[in-house]
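# Pasted the sequence and its predicted model underneath.
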Amino acid sequence: MALNTYEKLAFVASQKPDAQEALKILTRKYGNQDAANADVLIALGGDGFMLQTLRRYTTLVQRGLPVYGMNRGTVGFLMNAYGEDDLLERLSKAQKTTVRPLKMSAEAKGGHFEDLAFNEISLFRQTQQAAHISVTVDGHQRLEKLIADGILVATPAGSTAYNLSAHGPVVPLGSRILALTPISAFRPRRWRGALLNANAKVEFSVLDPVRRPVSVSADNQEIRDVSYVTVVEERSKKLSLLFDADHGLDEKILREQFST
């Protein structure tokens, strides 16, 4: 198996003290290239910072710049273990995982909005009143009225994040499947969600946006007072994450399915 050759490293770090200290240490040891001239972008932080990094550097990553995360946060599902001395060797053996984001289009009080998400698109009630949402998949209304705290669509990479906390399924990478998961559903009480083809178009209509306002979030980017939201996979954007050879994202997702 051919090894990767990454010589020009670019480091970015969250504002947490551990991440900033790691940035200083690694910059002294390996240098710190501008991301536009680097062979690989190394993100130091947690999963939230990884999502921020992918969003900030979407253009470069879409052009082929791979991203390798090292955990200086809390959960770090999208990150590798932190280490200082063997970084070049780890990068040379790292496995590349391709991820595609979701594209959200939303109609809201403030106008029309579009955004991308690498984990999930989630709708959530803004007040104590439960949300009333109609759900349509590929032009067919599947739920006339979902009464719930909310609902989300998760990518395979994001299926172990908020989706799993909402009791949604863990989806293996490469399965070309999206998870559609309710958040604290009241009616229909027994509905636990659905697995959708990655080519599906999902539409959400907020049935009473005045009395029961709803917000939508693309990962951590929120838009309030929405009335209509569509979600599709953004097939034109293909991004590469690097994982240690013995700690790939596929293996992480597989282990999560057997966790107790």
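That came through fine.
# going forward, measure contacts and count neighbours with C-alpha atoms only.
Noted.
# The nearest residue to Pro188 once chain neighbours are set aside in helix, strand or coil?
Spatial nearest neighbour of Pro188, chain neighbours left out: Leu146 (6.6 Å); criterion: CA to CA, 6 or more residues apart in numbering. Using DSSP: H, G, I helix; E, B strand; the rest coil as the criterion, the local structure at Leu146 reads strand.
# residue contacts, Leu146?
With contact set as CA atoms under 8 Å, 6 or more residues apart in numbering, Leu146 has these partners: 131-135, 185-188.
# Next one: it relative to Arg235, how far apart?
Remark: distance between Leu146 and Arg235 (CA to CA, to the nearest Å) = 28 Å.
# likewise Thr260?
Distance from Thr260 to Arg235, by CA to CA: 34 Å.
# Of the two, which one has the most company?
For Thr260 versus Arg235, the count of surrounding residues by other CA atoms under 10 Å is larger for Arg235: 13 against 4.
# May I have the distance across stretch 183-197, first residue to last?
The stretch stretch 183-197 measures 20 Å between its terminal residues, going by CA to CA.
# Pull the distance from that stretch to the chain's centre.
Between the mean C-alpha location of stretch 183-197 and the chain-wide mean there is a distance of 21 Å, by CA atoms, centre = their mean, to the nearest Å.
# how about that stretch: buried residues?
Neighbour-count burial for stretch 183-197, counted by 16 or more other CA atoms under 10 Å, picks out 183-185, 192-193, 196.
# what's the answer for stretch 247-260, then?
Taking 16+ other CA under 10 Å as the basis for neighbour counts, the residues of stretch 247-260 that come out buried are 248-250, 252-253.
# What distance do you get for Arg72 to Gln20?
In this structure, Arg72 lies at 9 Å from Gln20, with CA to CA as the measure.
# Compare the two and say which is more crowded by neighbours.
Set side by side, Arg72 and Gln20 show more neighbours around Arg72, with 26 against 16, by other CA under 10 Å.
# Okay, one more to line up with it:
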Amino acid sequence: MSQQSPAPAPALAFVASDRPEAQFARAALAARYGAVPEADADVIVALGGDGQMLETLHANLRRRTPVYGMNRGSVGFLMNDYDEEDLLERIATAERTVIHPLQMDAWTETGEVQTGLAINEVSLLRQTRQSAKLKITVDGRMRLDELSCDGCLVATPAGSTAYNLSAHGPIIPLDAHILALTPISAFRPRRWRGALLSHQARVRFDVLEPDKRPVSATADNFEVRRVAAVEVRERRDIALTMLFDAGRTFGERVMAEQFAN
């Protein structure tokens, strides 16, 4: 009886942030395991912090190659621990986390429309010393006629532990099919703490008094200045895959964060 030959090792591409430790790790791992261009890779290994992971996912929105991150940065919530040993085995046994980005359609005061995708959140922020004033509509129904605030954001489950958490928004399990709508330093209504929405919800922000109180809108690192209106929805047709070491899945990290001191 013939034995099956082992599966070939995946072709790896290595990308790194500008930090010296990340660049050193990239050179060491490429020399040890071999490297191919990102377009030819079965798996992309991202070296750096969470910003590098987001940058890598954005760069591969079309190819949607699985990304395995290792922490060579300051924040590594989205990354695995760094270790040069047994990388192929770790990737082979890694558990997959699939995430879906948000689409932001932003209308500027001049009527121009700009579109961006966000893996973490879409946020609206005041541009001057004066508070922003926003009208919020969900699925065509007006929910807040005026929110006076520093800003407001819509976060994915993957992004719920990032800016959303800093703004006192809820941590959301990845399989909850929920988006967080979270105010940033709300002044009025003073007691409003945000809302949990279905992942199918369509959220619209209309900027009130845009000339006097200009607002910018950001989808992760893509910013549009002086917006008049912004619509946000989930792009379920785009599926991005992150790989996490067995037993240390992203879902487990989100759960542990809810019980952190």
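Nice, thanks for sending it over. On a predicted model such as this, the values are computed, not experimentally measured, just so you know.
# still on that earlier bit, can you list the buried residues of stretch 247-260 of the first structure in a markdown table and add distance to Leu26 of the first structure and secondary structure?
Listed next are these as a markdown table, based on distance: CA to CA, whole Å; DSSP: H, G, I helix; E, B strand; the rest coil:
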| residue | distance to Leu26 of the first structure | secondary structure |
| --- | --- | --- |
| Gly248 | 23 | coil |
| Leu249 | 24 | helix |
| Asp250 | 27 | helix |
| Lys252 | 26 | helix |
| Ile253 | 29 | helix |
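# what's the matching residue for Thr53 of the first structure over in the second structure?
For Thr53 of the first structure, the aligned position in the second structure is occupied by Thr56, per TM-score structural alignment.
# With adjacent residues omitted, what lies nearest to Leu163 of the second structure?
Leu isn't right for residue 163 of the second structure; it's Tyr. Leaving out its chain neighbours, Tyr163 of the second structure is closest to Glu121 (CA to CA, 6+ apart), at 7.8 Å.
# Please enumerate the helices of the stretch 51-200 of the second structure.
Applying DSSP state H, counting those that start in this stretch to the stretch 51-200 of the second structure gives helices spanning 87-93, 163-166.
# Average separation of the last one from the aligned part of the first structure, please.
For helix 163-166 of the second structure, the mean distance to aligned residues of the first structure following superposition is 0.2 Å (mean CA distance after the TM-score superposition for the first structure).
# Check which residues of that helix are buried.
Taking 16+ other CA under 10 Å as the neighbour-count basis, helix 163-166 of the second structure is seen to contain the buried residues 163-164.
# From the rest of the structure, what touches it?
Taking CA under 8 Å, 6+ apart as the criterion, the residues outside helix 163-166 of the second structure that touch it are 121, 153, 155, 170-171, 180, 182.
# which one among those residues gets closest to Ala94 of the second structure?
The shortest gap between Ala94 of the second structure and any of these belongs to Ile171, at 23.5 Å (CA to CA).
# For the nearest residue to the closest one once chain neighbours are set aside, give me its contacts.
The shortest distance from Ile171 of the second structure to any residue that is not its chain neighbour, by CA to CA, 6+ apart, is 5.2 Å, and that residue is Ser160. With contacts defined as CA under 8 Å, 6+ apart, the neighbours of Ser160 of the second structure are 120, 169-172, 180.
# May I see those residues organised as TSV, with neighbour count added?
Formatted as TSV, the contacts of Ser160 of the second structure follow (neighbours: other CA atoms under 10 Å):
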residue	neighbour count
Asn120	25
Gly169	24
Pro170	22
Ile171	21
Ile172	24
Ala180	24
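# circling back to that earlier point, between the helices of the stretch 51-200 of the second structure, which one is closest to Phe77 of the second structure.
Counting by CA to CA, Phe77 of the second structure lies closest to helix 163-166 out of the helices of the stretch 51-200 of the second structure; the figure is 12.9 Å.
# Provide the aligned range in the first structure for the closest one.
Under TM-score structural alignment, helix 163-166 of the second structure corresponds to residues 162-165 of the first structure.
# Now for the corresponding residue of the first structure for Pro10 of the second structure, how many residues are close by?
Residue correspondence, TM-score structural alignment: Pro10 of the second structure in this structure matches Glu7 in the first structure. If you count neighbours by other CA under 10 Å, Glu7 of the first structure ends up with 14.
# got a list of what Glu7 of the first structure touches?
With the criterion set at CA under 8 Å, 6+ apart, Glu7 of the first structure makes contact with 39, 88.
# same deal with Asn120 of the second structure?
When contacts are counted by CA under 8 Å, 6+ apart, Asn120 of the second structure touches 101, 155-160, 162, 220.
# hang on, the earlier thing: would you tell me what helix or strand the nearest residue to the match of Thr53 of the first structure once chain neighbours are set aside is located in?
Closest residue in space to Thr56 of the second structure, ignoring its immediate chain neighbours: Ala46 at 6.9 Å, by CA to CA, 6+ apart. Take DSSP states H and E as the rule and Ala46 of the second structure turns out to sit in strand 43-48.
# Show me what that strand is packed up against.
The helices and strands touching strand 43-48 of the second structure, judged by 3 or more CA pairs under 8 Å, 6 or more residues apart in numbering; DSSP states H and E, are strand 12-16, helix 20-33, helix 50-59, strand 67-71.
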